[in-house]
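1. Return atomic coordinates for the entry below.
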Amino acid sequence: MMGILEKRCFESVSRRLVRAVVIAFLFFLYCEVIHYCVVLLQCTWPSLPVSSSPRGHSKGQLKVMFIADTHLLGFRKGHWFDKLRREWQMKQAFQTSMVIHKPDVVFVLGDLLDEGKWCDDDEFNYHVSRFKSMFAVPQGTELHVVSGNHDEGFHYMITDHKHLRFERSFDSPSVRMLRIKNNIFVLVNSMAMEGDHCTLCTAAEDQLQKIATKLAQLRNCGKRSSSDDSCSEFQGIQYTKPVLLQHFPMYRQSDSVCNTEDSAPPEEKNIPFRLRYDCLDQRSSNQLFSLLQPRLVVSAHTHHGCYLVHPNGVPEWSVASFSWRNRNNPTLLLARIDSNHHVVSQCFMPKESTIMNIYILGGIVSFLSLFWPSSGLGRRKKFW
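-> Modelled structure (predicted):
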C-alpha cells in the first residue's frame, strides 16, 4: 500500500514540475519572440497626403527605415551576458521589423560598433561579421551606413587606417550621394566636418562641393529644354532636394527644444551641447545647409529622439539608440518619401521594464503552479 502511495506522490510531483517548466517556457517564448511581433505590429508606415500626389504616385514612394547607435559590444566593456542579451534583443527586433514592415532601404546612422575606435583589425573584422549577420536584410531591401565616433573615433582619434577599414567594410566613404527611386540621399561622416583642413576633412569638403555642383546642374537642367546638350547626362533624372544623413545632429544648443516621447529626460535636456562632440558646430551646419539645400536631415548620436525645425525651415529628426543597453525603450524611424514629400513616424521597440515584469509574473505563476492539484476535478470527486 505504501509503495502505491509513494508512486502516486512521485507522479504527482513530477506532473507539477513538468507543468511549471512548461509554463515558464511559454512565458520565455512570449517574451523573447512573440512580444516583439505584438509590439512591432502596432507600428505602421506613415501615409503621404493623397491630395499632393498625382495618379500612380505610390509607385515612386520609398519606404525607409532609420536606426542608429547599435553599439555592438566588444571585449573591453560589458559582461558576457549583457553582450549576449543586447545582441539577441537587437537581432530579434530588427529581423521581426524586416518581416513585418518590409522596408525598401535601411539606413544605420553610425556607432554600429562600440569599440571600433580601439580594436585591432582581427577584432574589428569579427565585429563587422557579427553586425552583418544580426542586421542582414532580405532580398529587395538595401542597407547603407554612415560612420559614428565609436566606429572610427572622434576626429582627434581617427587615423587613415581606421577610416579606410570602416569604409571598405561597409562601402561607406566620408561623403556619398545615393539616388533611390528618384530620391537623393547624401551620407556624411560627421567627424570629417571638423573644418581644420586635415586630409580627411579636405577630401570630404571637396566631395561635398562636387555633389553641390551636380545638384545645381540637375536643378538647372530641369528648367531647360530637353535638347540642351549640356544636360544630356541628366536625361531621365528628376531633381529633388536631398535628404541629409549623418551621425551628429546639426548645430543646436541643447536638447531643450526636443519634445518627442523618446527625448532626453528633463534632467539632461538643458545641458549645453559641446560643439563637434555632441553636435556639429555652426560653421559646418551652415556649410551643409548652403551646399546641399536639404529638405530633411536625419541624425543620431545623443541616444535620445528629437524633432525640430531649424530657422531656415529644414526639419531634423534624431533617431534614438537601437540598443537596450542605452535605453529602456529603443526606437526606429519609419519614413515614406517621394520626390517632393516626406512623412516620418516613430516606432517603439518592446520596453525592457515590460519584459522584466512579464518574466516576474511568469516566475510567480510557475512557482504557484507547483501547488496546484495535479489531478483533474473528476478524479478529486471520486477520491473524496
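2. When you work out contacts or count neighbours from here on, use the C-alpha atoms and nothing else.
-> Will do.
3. Going along the chain, name the helices of the protein.
-> 2-29, 35-40, 80-101, 121-134, 149-152, 160-170, 199-221, 266-269, 282-292, 352-369, 377-383 (DSSP state H).
4. So which elements touch the longest one?
-> This means helix 2-29. Secondary-structure packing of helix 2-29 (3 or more Cα pairs under 8 Å, 6 or more residues apart in numbering; DSSP states H and E): helix 352-369.
5. Proceed likewise with the subsequent sequence, for comparison:
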Amino acid sequence: MTRVSGPVFFLCGQRWSVNGLTAVIVFLTIFSNEFLVYIIQSFRWPNLPVGSRDSSETQVILLVADPQIQGYQDEPGFPVGIISRWDIDRYLSQTFSLAHAYAKPDVVVFLGDLMDEGSKATKDEYKSYYYRFLSVFGASEKDKRVYIAGDNDIGGELRDMRKE
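-> This is a model prediction of the structure:
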C-alpha cells in the first residue's frame, strides 16, 4: 500500500490528492471558460425567424462594433504578446462565428476600430493586421460587407492625426 503525504479526498470512489484535485478543477475551469461558455450563452439568445424569410423583402444585418485586432507596438513582447494576440483573435473568431451562424446575415457591417493600432502602424504591420482581420472574421465569404473606419484605424483622436 502506498502512502500519500498530505490530505486525501475521496471523489467518485477514487482517492485524490490535493494536487490532483486542484489540477482537475483548474482544467475544468479553463475548459468551460474557453470553450463551453460560448455555446452555453448562445442558447440564451432569442429565436429569430430567419429560416423562412423571403430575401427579396427582408434583409438581416449583423453589426460588429469595435473588434480591434490587437497590434504589435503597444503589446508586451515575446511570448506574452504572441499568446495574447492568439487568444484575442480566437475569442473574436469564436464569438463572431456563433453570432454569424445565429443571425445568418445578408450584410455584415463593421462599425469602426477594426484594428487597435491601425493609425500608427507601418505599412507592413497594417497589411499583417488586415490579413489577421480577414482570418478572424472570415465566417462567410458570400456576405456583403461594409467596413467603417474608426479613430484607431485612421487616426483622429486627440493628437493621433487622421491618415488616409
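6. about what we covered before: pipe the helices of structure 1 into JSON lines and attach distance to Phe107 of structure 1 and mean neighbour count per row.
-> Formatted as JSON lines, the helices of structure 1 follow (distance: least, Cα to Cα, whole Å; neighbours: other Cα atoms under 10 Å):
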{"stretch": "helix 2-29", "distance to Phe107 of structure 1": "30", "mean neighbour count": "15"}
{"stretch": "helix 35-40", "distance to Phe107 of structure 1": "18", "mean neighbour count": "18"}
{"stretch": "helix 80-101", "distance to Phe107 of structure 1": "12", "mean neighbour count": "17"}
{"stretch": "helix 121-134", "distance to Phe107 of structure 1": "13", "mean neighbour count": "15"}
{"stretch": "helix 149-152", "distance to Phe107 of structure 1": "15", "mean neighbour count": "24"}
{"stretch": "helix 160-170", "distance to Phe107 of structure 1": "12", "mean neighbour count": "15"}
{"stretch": "helix 199-221", "distance to Phe107 of structure 1": "20", "mean neighbour count": "17"}
{"stretch": "helix 266-269", "distance to Phe107 of structure 1": "26", "mean neighbour count": "11"}
{"stretch": "helix 282-292", "distance to Phe107 of structure 1": "19", "mean neighbour count": "16"}
{"stretch": "helix 352-369", "distance to Phe107 of structure 1": "24", "mean neighbour count": "15"}
{"stretch": "helix 377-383", "distance to Phe107 of structure 1": "58", "mean neighbour count": "9"}
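7. who wins for proximity to Asp114 of structure 1 among those?
-> Among the helices of structure 1, helix 149-152 comes nearest to Asp114 of structure 1, with 5.5 Å by Cα to Cα.
8. do you know which of the helices of structure 1 lies nearest Gln61 of structure 1?
-> helix 80-101 (14.5 Å).
9. what residue of structure 1 matches up with Ser93 of structure 2?
-> For Ser93 of structure 2, the aligned position in structure 1 is Lys91, judged by TM-score structural alignment.
10. For my notes, please list the helices of structure 1 in CSV and give distance to Gly74 of structure 1 for each entry.
-> Shown next, in CSV, are the helices of structure 1 (distance: least, Cα to Cα, whole Å):
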stretch, distance to Gly74 of structure 1
helix 2-29, 27
helix 35-40, 25
helix 80-101, 8
helix 121-134, 7
helix 149-152, 11
helix 160-170, 16
helix 199-221, 26
helix 266-269, 27
helix 282-292, 32
helix 352-369, 22
helix 377-383, 55
